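Asks: no sequence on hand, only this structure:
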């Protein structure tokens, strides 16, 4: 586009739309930059019409129509929802496309290359290579695509084969997080399965239930004295920008961590922990996520000098729905963003001089210390202050800190989604597979980030029916090569 190009005119307001401000956790610079897609692979043939009509039915059920809202920006620069009174062909609840191939998925030139499980840790292809399967050319890729059109926030794309189906959803991150996505999928499945009565009410239709969250903290955040500000944050930003410019080539790849390897790694870590930890045995605990984060951080940061005294800030997204059950009742669906972060800060050399179990125990200690209600409130208060003063979320560490980010979706159990009510034909006989009828055999996520750097950020998709863990992320191209070489030589 040339220097004389301009944005299209904003769509005219529709008088019958209900206008709702976005909740405070939804409207921030990070979420505005990201448009996310997930793709589910089914080794069965599902009825696309049933999938479309059941989702449309859900979004016409009372307050659930909010999901079909049009995204707008008001005169104050704040995002708001314009919720149609009803949906029709001119203003549908969501964008829908269906492509059918009269062939096996294994015979399709691109779909045949989708990652499959492996017997050893393996770096696989890039989710971005499959965007033509998960998104049609008109699918929104940035916030302006929503603001300057009358398109809904959800895009559903279905690609059918004779023995399989790909189901993809695209949405702006301002709409929802991983657990919000699971609540949406559960409600969709309830309608699909003829159980409309089980669809919970939508929480927070026109009022933000987290309005007071973080406004009256009762204590200081555990890492408040390590809050980056002034020259420290400037140095941190410059170092990150320099790396992105000097090492400009990076890749988004998928990793399969097979069950056999993970189980061995977990057994070793727990054995090591029992000798390292002086606490009573019943208090010794590290989760699967702690182990994966520790193991992968060492690999992802393998280009960092092993004797460096730089700090690592390992950030884990932390879901708030359980700890804020008084504000976000479990019997209602909260389709929004409800998370903040847990930070684990330690010298980088620790990754290379200590076993996986040690770093995993540091992560677990941070989670235990920072996951109380009062600590979540304290961090939320700092987040409110930082966003109001600088437009960004707070960071912790010093100017030399290296950031690595994890978002673990395992609790959302995406591989357990049951779309069997839409199955019209088995693609693979049930006796020849681990996953059930109408359950995903594979999933992946990709995102348009519009200038927001995603290097060293890793969503953990979860554990499939075979017990394999899947995740993806973006790293420097040469780092991926180093990891691939280690996998080849070690396993």
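Replies: Nice, I can see it. All values reported here derive from a predicted model rather than from experimental measurement.

Asks: C-alpha only now, for contacts and for neighbours.
Replies: OK.

Asks: so which residues make contact with the helix or strand hosting residue 316?
Replies: Residue 316 is part of strand 311-319, with elements assigned from DSSP states H and E. If you take C-alpha atoms under 8 Å, 6 or more residues apart in numbering as the criterion, strand 311-319 is touched by 179, 338-348, 396-398, 400-408.

Asks: which ones among those lie within helices?
Replies: The helices, defined by DSSP state H, take in residue 179 from the contacts of strand 311-319.

Asks: now do the helices in the stretch 301-450 of the chain.
Replies: 349-353, 356-370, 373-390 (DSSP state H, counting those that start in this stretch).

Asks: of those helices, which is nearest residue 144?
Replies: Nearest to residue 144 among those is helix 373-390 (21.4 Å), distances taken as C-alpha to C-alpha.

Asks: show me what the closest one is packed against.
Replies: strand 339-347 (3 or more C-alpha pairs under 8 Å, 6 or more residues apart in numbering; DSSP states H and E).

Asks: for the strand it packs on, buried residues please.
Replies: By neighbour count, with 16 or more other C-alpha atoms under 10 Å as the criterion, the buried positions of strand 339-347 are 339, 340, 341, 342, 343, 344, 345, 346.

Asks: that one vs helix 356-370, what angle?
Replies: Here strand 339-347 runs at 130 degrees with respect to helix 356-370, directions being taken by axes from the mean of the first three to the mean of the last three C-alpha atoms, to 10 degrees.

Asks: can you list contacts of strand 339-347?
Replies: For strand 339-347, the surrounding residues in contact (C-alpha under 8 Å, 6+ apart) are 177, 308-321, 362-363, 366-367, 370-371, 376, 379-380, 396-397.

Asks: can you tell me the SS state at residue 158?
Replies: Reducing the assignment at residue 158 to three states with DSSP: H, G, I helix; E, B strand; the rest coil gives strand.

Asks: check it against this one:
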């Protein structure tokens, strides 16, 4: 999406010569992952947590029923800059203090804004549901395959960007007790660790080898049959809020921009429950996200957030 948006912007601004030619469509550069000619060089880190047939049936009857049969509601959530930035700074401070206590270098502590948003969302979803503390919570984070396979299966993006679908997954497996009781900094670090460790070329190869060996599904499910599933797809790098439509305005004011103040996706036909899309950050620094939840659960989440904010959490 990033390359499409950037190309669109270049065309609007008369910069056609700055738009790179996409990777050709005469073949699938990721075919090696699909047909097995690219053999994995290491096992997947979560191989021992792969859900078997019985667990998948149990999971499907729960999450699958919610996704396919139950009434759902879609809402937008705006996370103000004043809130998420405070949470990020607090999380980094806690992890640096922990590093110092362990005799480690605090300058190596690293979290992204997305890590904190993902961890905060997991807490916001799990908190109002009164889950069994031992229940597994699986956070599935969509990751692009491009960076891992540039210069290998696909050319460098700066030369010929690949604009087709190319995604893998990073999976965070924790318990409801961990999500509710441990600090946001701890959970954000689990998110960062999952992305770093499962986002390598070797791990993506191992993942798709497991897909090929599976029962015919396009994904591998990690965790257990009774887990709570929360999905994430962060579109911030697409720069949707940075797209400037000023040249398309009938009346142009010199130097005036015309950027989106609101972005929304239209998901279908299947609407995944607790599948969160992060659209990015608007010009005021606020993050916007959207999801479908089972009807009635948004009200509980809203009450939970109000209660947390009143307590200053």
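Replies: Yes, it's here. Given the structure is predicted, the values throughout are model-derived calculations rather than measurements.

Asks: just to revisit the earlier point, from the contacts of strand 339-347 of the first structure, keep the buried residues only.
Replies: When burial is judged by neighbour count using 16+ other C-alpha under 10 Å, the buried members of those are 177, 310-321, 362-363, 366-367, 370-371, 376, 379-380, 396-397.

Asks: before we move on, back to that, can I get the helices of the stretch 301-450 of the first structure in TSV with distance to residue 304 of the first structure?
Replies: As requested, the helices of the stretch 301-450 of the first structure are exported to TSV (distance: least, C-alpha to C-alpha, whole Å):
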stretch	distance to residue 304 of the first structure
helix 349-353	9
helix 356-370	16
helix 373-390	29
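
Asks: with respect to residue 73 of the first structure, which of these lies nearest?
Replies: helix 373-390 (17.7 Å).

Asks: what does residue 172 of the second structure align to in the first structure?
Replies: Residue 172 of the second structure maps onto residue 344 of the first structure when the alignment is built from TM-score structural alignment.

Asks: from residue 403 of the first structure, how far out is the closest residue to that match other than its chain neighbours?
Replies: Residue nearest to residue 344 of the first structure in three dimensions, not counting chain neighbours: residue 314, with 5.0 Å by C-alpha to C-alpha, 6 or more residues apart in numbering. Taking C-alpha to C-alpha, to the nearest Å as the criterion, residue 314 of the first structure is separated from residue 403 of the first structure by 6 Å.

Asks: chain center to stretch 86-101 of the second structure: distance?
Replies: The chain centre lies 23 Å from the centre of stretch 86-101 of the second structure; the measure is C-alpha atoms, centre = their mean, to the nearest Å.

Asks: buried stuff in that stretch?
Replies: Neighbour-count burial for stretch 86-101 of the second structure, counted by 16+ other C-alpha under 10 Å, picks out 87, 88, 91, 92, 94, 95, 96, 99.

Asks: so which of those are in helices?
Replies: When these are checked against helices (DSSP H), the matches are 87, 88, 91, 92, 94, 95, 96, 99.

Asks: measure residue 209 of the second structure to residue 197 of the second structure for me?
Replies: Per C-alpha to C-alpha, residue 209 of the second structure is found 17 Å from residue 197 of the second structure.

Asks: so what corresponds to residue 476 of the first structure in the second structure?
Replies: Per TM-score structural alignment, the equivalent position to residue 476 of the first structure in the second structure is residue 294.

Asks: what separates the closest residue to that match other than its chain neighbours from residue 268 of the second structure, distance-wise?
Replies: Nearest non-adjacent residue to residue 294 of the second structure, counting by C-alpha to C-alpha, 6+ apart: residue 72, 4.4 Å away. Separation of residue 72 of the second structure from residue 268 of the second structure (C-alpha to C-alpha) stands at 12 Å.

Asks: and residue 42 of the second structure, what does it touch?
Replies: Counted by C-alpha under 8 Å, 6+ apart, residue 42 of the second structure has contacts 202, 203, 206.

Asks: the first structure: which residue goes with residue 97 of the second structure?
Replies: Residue correspondence to the first structure (TM-score structural alignment): residue 97 of the second structure is matched to residue 275.

Asks: coming back round to it: go ahead and confirm the match of residue 476 of the first structure touches residue 73.
Replies: Yes. In terms of C-alpha atoms under 8 Å, residue 294 of the second structure counts as a neighbour of residue 73; the distance is 6.3 Å.

Asks: next, count neighbours for the aligned residue in the second structure for residue 302 of the first structure.
Replies: Following TM-score structural alignment, the counterpart assigned to residue 302 of the first structure within the second structure is residue 127. Number of residues near residue 127 of the second structure (other C-alpha atoms under 10 Å) recorded here: 19.

Asks: show me what the residue nearest to residue 294 of the second structure lines up with in the first structure.
Replies: Residue 72 of the second structure maps onto residue 250 in the first structure, by TM-score structural alignment.

Asks: I'd guessed its match sits against residue 475; true?
Replies: Yes. The pair residue 250 of the first structure and residue 475 qualifies as a contact (C-alpha under 8 Å) at a distance of 5.4 Å.

Asks: list residues touching both of those two?
Replies: residue 455.

Asks: neighbour count winner among the two?
Replies: residue 475 (21 against 16).

Asks: so what's residue 135 of the second structure up against?
Replies: Neighbouring residues of residue 135 of the second structure by C-alpha under 8 Å, 6+ apart: 175, 176, 177, 226, 227, 228.

Asks: and if we set it to 6 Å?
Replies: With C-alpha atoms under 6 Å, 6 or more residues apart in numbering as the criterion, the residues that contact residue 135 of the second structure are 175, 176.

Asks: neighbouring contacts of stretch 185-193 of the second structure?
Replies: 91, 115, 116, 119.

Asks: which part of the first structure matches it?
Replies: With TM-score structural alignment as the criterion, stretch 185-193 of the second structure aligns to 357-365.

Asks: and that stretch, how far from the second structure on average?
Replies: Taken against the second structure, stretch 357-365 of the first structure registers an average deviation of 0.9 Å after superposition, with mean C-alpha distance after the TM-score superposition for the first structure.

Asks: with that, I have no additional questions.
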